[in-house]
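*Asks:* Sequence and predicted structure below; questions after.
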Amino acid sequence: MSPGVPPLSPSDVVRALRAAGCVFAEDEADLLLSSARTPDELAAMVGRRAAGLPLEHVVGWADFCGLRVAVDEGVFVPRRRTEFLVRQAIALAPPHPVVLDLCCGSGALGAALAAALDPAELHAADVEPAAVRCARRNLARYGGTVHQGDLFAPLPEGLRGRVDLLVANTPYVPSGSVGLLPPEARLHEPLVALDGGADGLDVQRRVAAGAGAWLAPGGHLLVEAGESQAALAARVFREAGMSVRVVDSEELYATVVIGTRPRG
């Protein structure tokens, strides 16, 4: 801070966040106050948050499934509703599963699954270099391997036909609705992690079409979808040769579509 300028008090931080339109100003203030190591760092963090940067980018991490997941600027922030997808995957896991986290972003899903299912063989992939760097940091402690490239393209051939759990937090916002997203998302997260094409399911179609070659017999593909998209997503999965079920969480406002590769 400039010489002679007093450090920000807790009430100063709350006022600054309220003025910027932060709905949960008190909670965010507590987090910023506990994260900043110096008064100057606190002032910088408050300024960045007030300017509209996502809170997770400001502090550098997100709480996901009880884990502190590093989230760098420019990387998709894991949503709490996606914890429902993780819970569904855990319930389906065989012993010592092979896990693949596609469109992994920070690697939050892979980290949560590896933490719950240890030991697991963990792979992840993303097309965004910033996401790959972030995911490698988050998954290193679990022995995870993160590949950079488009969906299945960068995966090693030795993984083909062996994946027990394929989780893919694909973009599913229709292109015409991206502009309606909160500024935190549309201005600070990569468009490739948000825009799902005309009906929101373009990437899910590609994942479903390719999943059969990578799933083990009886393996599962799990994706998140909007409630209004679930029926169409389920049809996409069936057309790709999988049996399908759709599960919802009223608590988290989450819908997960689960496809299973037939045995035999």
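*Replies:* Structure's in. What do you need?

*Asks:* Going by C-alpha atoms from here, please, whenever you check contacts or count neighbours.
*Replies:* Noted.

*Asks:* In the chain, what residue spans correspond to helices?
*Replies:* For the chain, helices defined by DSSP state H occupy the ranges 10-19, 25-35, 39-50, 55-59, 83-92, 108-117, 129-139, 183-188, 202-211, 230-239.

*Asks:* want to compare, so here's the second one:
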Amino acid sequence: MSSSRSTPSPSGSPSGADAPVPAAAVEAATVRLRRAGCVFAEEEAALLTEAALATGGGAAALDRLVELRAVGQPLEHVVGWAEFAGLRIAVGPGVFVPRRRTEFLLALARDLLLRAPGPVPVVVDLCCGSGAAGAALAVSGRRAEVHAADIDPAAVGWARRNLGDRGQVHEGDLYAALPADLRGTVAVLVANVPYVPTADIPLLPAEARTHEPLVALDGGGDGLQVLRRVAAEAGQWLAPGGTLLVETTERQAAAAREVVRAARLTAALHHDDERAATVVTGTRPG
């Protein structure tokens, strides 16, 4: 379990006397997870037990889930969900797991949405992955027209599951996926673009580089390739006063801000020490 991921939190211990999974089986799972290198083995065993019970299984189902986790599958993929901004976001093999640090980007986006003019502001979650940001903004307390888009068909399927009837999900390459009539109307444009430099992909934790799609991680030579494409067209899609928000790293922050500034947007950097999160924003002049 890495603190950078939006890891599920156990809702309580399943190992009591009345639990369908015997306490001995939960303890055995904990030992096995600890031997596999899981730092938070006890918490993970509780989550895996909860997942086993949710499928109607018992100790045998728990054993199967522990095996998947022990061989390196992300915990979120094994249990079927990730905690993000107080929501359970459905995820599974082949989709990017939302990170806890992205909750900082979400907080900035939510604040902009609450202050956006008009009765029903338009929100777009570009490079949406599982649709976590779009789903969270859809329940932010402000009525909005929510759209999400991704180039990966698998991600689109998960995003549709997570947004349900609270938003529309489109498949395609960046803005090409969006309805043309959204041009010039978007109040909040969240684009959690891939930003890992290609040469750094082998340095990522095994959970990410092995089990998450490369298209969600690889940002090109300097990690800013997709950001350049997003920023270049953002002004055509944003409403006057609308804002683009993109997550980046502290190391890339200055260069990312210049990319946004070169697109004739008013650029700013935001950093949250607690989450180790950095966000660049670009606002279309009003």
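*Replies:* Arrived safely, thanks for sending. It should be emphasised that the depicted structure is a prediction, and the values quoted were computed from it without experimental measurement.

*Asks:* Just name the most buried of the helices of structure 1.
*Replies:* When you average the neighbours per residue for each of those (mean count of other C-alpha atoms under 10 Å), helix 108-117 leads with a mean of 23.

*Asks:* and G184 of structure 2, how many residues sit next to it?
*Replies:* 16 (other C-alpha atoms under 10 Å).

*Asks:* was I right about it contacting L238?
*Replies:* Yes: with contact defined as C-alpha atoms under 8 Å, G184 of structure 2 counts as touching L238 (4.9 Å).

*Asks:* Could you export the helices of structure 1 as JSON lines, including distance to C65 of structure 1?
*Replies:* Output for these, formatted as JSON lines (distance: least, C-alpha to C-alpha, whole Å):
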{"stretch": "helix 10-19", "distance to C65 of structure 1": "26"}
{"stretch": "helix 25-35", "distance to C65 of structure 1": "18"}
{"stretch": "helix 39-50", "distance to C65 of structure 1": "24"}
{"stretch": "helix 55-59", "distance to C65 of structure 1": "15"}
{"stretch": "helix 83-92", "distance to C65 of structure 1": "6"}
{"stretch": "helix 108-117", "distance to C65 of structure 1": "6"}
{"stretch": "helix 129-139", "distance to C65 of structure 1": "14"}
{"stretch": "helix 183-188", "distance to C65 of structure 1": "21"}
{"stretch": "helix 202-211", "distance to C65 of structure 1": "24"}
{"stretch": "helix 230-239", "distance to C65 of structure 1": "24"}
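
*Asks:* Tell me the counterpart of A180 of structure 2 in structure 1.
*Replies:* For A180 of structure 2, the aligned residue in structure 1 is E157 (criterion: TM-score structural alignment).

*Asks:* Could you identify the residue of structure 2 that aligns with R49 of structure 1?
*Replies:* Under the alignment (TM-score structural alignment), R49 of structure 1 pairs with R69 of structure 2.

*Asks:* ok, and the closest non-adjacent residue to that match?
*Replies:* L75 (6.2 Å; C-alpha to C-alpha, 6 or more residues apart in numbering).

*Asks:* I figured that neighbour hits L65, correct?
*Replies:* No: using C-alpha under 8 Å, L75 of structure 2 is not in contact with L65, being 9.4 Å away.

*Asks:* what do the two both touch?
*Replies:* Overlap of the contact sets of L75 of structure 2 and L65 (by C-alpha atoms under 8 Å, 6 or more residues apart in numbering) is empty.

*Asks:* Would you mind measuring from the residue nearest to the spatial centre of structure 2 to A90 of structure 2?
*Replies:* With distances taken as C-alpha atoms, centre = their mean, P98 lies nearest the centre of structure 2, 2.6 Å away. Distance of P98 of structure 2 to A90 of structure 2, computed by C-alpha to C-alpha, to the nearest Å: 10 Å.

*Asks:* list residues touching both of these two?
*Replies:* By C-alpha under 8 Å, 6+ apart, P98 of structure 2 and A90 have these common neighbours: 82, 130.

*Asks:* The residue nearest to the centre of structure 2 matches what in structure 1?
*Replies:* P98 of structure 2 maps onto P78 in structure 1, by TM-score structural alignment.

*Asks:* Quick check: that match touching A108?
*Replies:* Yes: counting by C-alpha under 8 Å, A108 is a contact partner of P78 of structure 1 at 6.7 Å.

*Asks:* which residues do those two both contact?
*Replies:* The overlap between the contact sets of P78 of structure 1 and A108 (C-alpha under 8 Å, 6+ apart) consists of F64.

*Asks:* quick one: contacts of the host helix or strand of L114 of structure 2?
*Replies:* Assigned by DSSP states H and E, L114 of structure 2 falls within helix 102-115. For helix 102-115 of structure 2, the external contacting residues (C-alpha under 8 Å, 6+ apart) are 84-85, 121, 123, 133, 136-137, 140-142, 187-188, 190, 243, 245-247, 272, 275, 277, 279.

*Asks:* All set now, cheers.
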